[in-house]
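Peer 1: Quick one, structure for this:
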Amino acid sequence: MALRPVQVNIKALDAGAVGRFWAEALDWTAYSPGVTTYVGPAGGLVWPHPVAVGIDVVPVPEGKTATKNRTHLDLATASGAHQAELVARLRALGATPVDVGQGDVPWTVLADPEGNEFCVLEPREVYRDTGPIAAMVVDCADPRAMARFWGGATDWAVHEVTDDQAVLRSAQGVGPYLEFLRTPANAPVPDRVHLDLLPYPGDDKAAEVARLRALGATDLDVGQGEVPWTCLADPEGHEFCVLAPS
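Peer 2: Modelled structure (predicted):
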């Protein structure tokens, strides 16, 4: 048994507007199958997508605080010219520059129209085949512990583990990476951005949730009420959800 990351969940005051921003940013399409706005590759709604990790923008009544999100997206570029063009295009779409203490770095830190931080990376060979999202990046205190938990929770392969970072990717070697970076003063905060996981067809969701609890996950009440998904937190308090198979 194992779970697969299928989407990044972003909370937003205006889910439609934030969804449209990310669709334009990634050259994907915003779909509105229900209350949320799902952003995935163009060509028709395919969920779960066999390669891409989509974005599901969920409407909430409260806006983002000034606190930096512990989870963000890194966007891939193919050249220096592509990076500059993408940054300019994103700013025209409503992204704003953000200072998170990054100093003089070759990547550009921006925020989407509701303040969610993300990075436009300089070209890196490791991300040449990921698609527009290079990585889903999570701030943490102990990358080794995160590798143990998330490596056990999902069917993704652990590529690298050091004191400073842990790197996972789909065992098929496709799509974005999942990276945990050791970050000073990494305190649990309400997560504006989190991962949603899905059991494989035929697997039992309740058994998967029990397995996650045995790995160190804890139940989380974010006011979700009676819903078909289960909200949990990993050992460092990062929120995530286990979705019900459709």
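Peer 1: all contacts plus neighbour counts: C-alpha atoms, from now on.
Peer 2: OK.
Peer 1: What is the three-state secondary structure of the residue of the chain most remote from its centre?
Peer 2: Distance from the C-alpha centroid of the chain peaks at residue 81, with 25.8 Å (CA atoms, centre = their mean). The three-state label for residue 81, taken from DSSP: H, G, I helix; E, B strand; the rest coil, comes out as helix.
Peer 1: Ok, residue 56 next?
Peer 2: Per three-state DSSP, residue 56 ends up strand.
Peer 1: For it, give me its contacts.
Peer 2: Contacts for residue 56 (CA atoms under 8 Å, 6 or more residues apart in numbering) come out as 7-10, 19, 36-39.
Peer 1: Residue 117 now?
Peer 2: 68-69, 72-73, 98, 109-111.
Peer 1: All the helices of the protein, residue numbers only.
Peer 2: 15-26, 80-93, 143-153, 205-215 (DSSP state H).
Peer 1: top strand in this protein by residue count?
Peer 2: Secondary structure assigned by DSSP state E gives strand 3-12 as the longest strand of the chain.
Peer 1: Name the residues that touch it?
Peer 2: Outside of strand 3-12, the residues within contact range by CA under 8 Å, 6+ apart are 18, 48-49, 52-64, 114, 153-156, 192-200, 208.
Peer 1: quick one: it to helix 205-215, angle?
Peer 2: Going by axes from the mean of the first three to the mean of the last three CA atoms, to 10 degrees, strand 3-12 is angled at 90 degrees with respect to helix 205-215.
Peer 1: next one: strand 3-12 to chain centre, how far?
Peer 2: Its chain's average C-alpha position is 6 Å from that of strand 3-12, according to CA atoms, centre = their mean, to the nearest Å.
Peer 1: Proceed likewise with the subsequent sequence, for comparison:
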Amino acid sequence: MALRPVQVSIKAVDEAAVGRFWADALGWSAYRSGGTTYVGPAGGLVRPDPVAVRVEVVPAPEPKSATKNRVHLDLATNSPARQAELISRLLALGATPADVGQGDVPWTVLADPEGNEFCVLEPREIYHDTGPIAAVVVDCADPRAMARFWDEAIDWTPHEVTDDQASFRSAGGVGPYLEFLRTPGAKTVPDRVRLDLLPYPGDDKQAEVARLRTLGATDLGLGRGDVPWTCLADPDGHEFRVLASAS
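Peer 2: The predicted structure is shown next:
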């Protein structure tokens, strides 16, 4: 049994507008279905995409708080000129500069139209082939502990595990990285951005959920009834969902 990260889910008051922003930001297409906007590479709504981790924007009644999100996206660039051009284009699309205490760094921190922080990275060789999303970045207290949990939870391959950070990428070496960074502070508000996982065809979702609980995940009591997903939290408190099995 195994699970695959397939999308990053973002809550938004105006999910259609935020979805359009992310589609334009990533150079992808936006697909609306049932009040949710899905953002992914052109060619139709495919889950899972063979390479990309998509973005899903879901409606939420409350706006984002002033608290920094514990999960964010890093966007890749391949030259200083491309980094500058992308930042300019994102600002024109409605992004705003964000200060999360980063200081003088070679990357730029922005926020989408509803305040969700993300980074536009300077060129880094490690991200040369990831596509527009270089990494899904997760703040945590103990990257080694997160690496132990997520190494068992998903079928991605660990690349680096230290006291300060841990990183994973798909076994095929395609798409973005999943990174855990040591960050001070504990969770104080519900997660605005979370990761969605998908079982492989033929695997049972409930069996996967039970397996995750034995690894240390906790059940948040969401996604019951007719909702085709289950919401859990990892040992550091990050919310994530296990979606219905692929057909």
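Peer 1: circling back: out of the contacts of residue 117 of structure 1, who's nearest residue 242 of structure 1?
Peer 2: Distance to residue 242 of structure 1 across the contacts of residue 117 of structure 1 (CA to CA) is lowest for residue 72, with 19.3 Å.
Peer 1: Now do the same contact list for that closest one.
Peer 2: Applying CA under 8 Å, 6+ apart, the residues near residue 72 of structure 1 are 116-119, 136-138, 193.
Peer 1: please redo it, this time with the cut-off set to 6 Å
Peer 2: Residue 72 of structure 1 makes contact with 118, 136-137, according to CA atoms under 6 Å, 6 or more residues apart in numbering.
Peer 1: Over to residue 133 of structure 1?
Peer 2: Counted by CA under 6 Å, 6+ apart, residue 133 of structure 1 has contacts 75-76, 176.
Peer 1: Any chance of a markdown table for those, columns neighbour count and distance to residue 170 of structure 1?
Peer 2: As requested, these are arranged in a markdown table below (neighbours: other CA atoms under 10 Å; distance: CA to CA, whole Å):
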| residue | neighbour count | distance to residue 170 of structure 1 |
| --- | --- | --- |
| 75 | 26 | 17 |
| 76 | 28 | 17 |
| 176 | 25 | 8 |
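Peer 1: Which of those fall in strands?
Peer 2: residue 75.
Peer 1: okay if I get the contacts of residue 133 of structure 1 as CSV plus distance to residue 147 of structure 1?
Peer 2: Shown next, in CSV, are these (distance: CA to CA, whole Å):
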residue, distance to residue 147 of structure 1
75, 22
76, 23
176, 16
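Peer 1: what residue lies at the spatial centre of structure 1?
Peer 2: In structure 1, the centroid-proximal residue (CA atoms, centre = their mean) is residue 8; its distance is 4.0 Å.
Peer 1: returning to that earlier point: which of the contacts of residue 72 of structure 1 sits closest to residue 88 of structure 1?
Peer 2: Residue 88 of structure 1 lies nearest to residue 118 out of these, by CA to CA, at 14.4 Å.
Peer 1: number of nearby residues for residue 193 of structure 2?
Peer 2: For residue 193 of structure 2, the count of nearby residues is 23 (other CA atoms under 10 Å).
Peer 1: should've said residue 94 of structure 1
Peer 2: For residue 94 of structure 1, using other CA under 10 Å, the count is 14.
Peer 1: one step back: I would like a ChimeraX command selecting only the buried ones among the contacts of strand 3-12 of structure 1, please.
Peer 2: Burial among the contacts of strand 3-12 of structure 1 is assessed by 16 or more other CA atoms under 10 Å; the matching ChimeraX selection reads:
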select :18,48,52,53,54,55,56,57,58,59,64,114,153,154,155,156,192,193,194,195,196,197,198,199,208
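Peer 1: among the contacts of residue 56 of structure 1, which recur in structure 2?
Peer 2: Counting by both residues aligned by TM-score structural alignment, their matches' CA atoms under 8 Å, structure 2 reproduces these contacts from the contacts of residue 56 of structure 1: 7-10, 19, 36-39.
Peer 1: would a markdown table of those with distance to residue 217 of structure 1 be doable?
Peer 2: Converted to a markdown table, those look like this (distance: CA to CA, whole Å):
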| residue | distance to residue 217 of structure 1 |
| --- | --- |
| 7 | 19 |
| 8 | 19 |
| 9 | 18 |
| 10 | 21 |
| 19 | 29 |
| 36 | 26 |
| 37 | 28 |
| 38 | 26 |
| 39 | 28 |
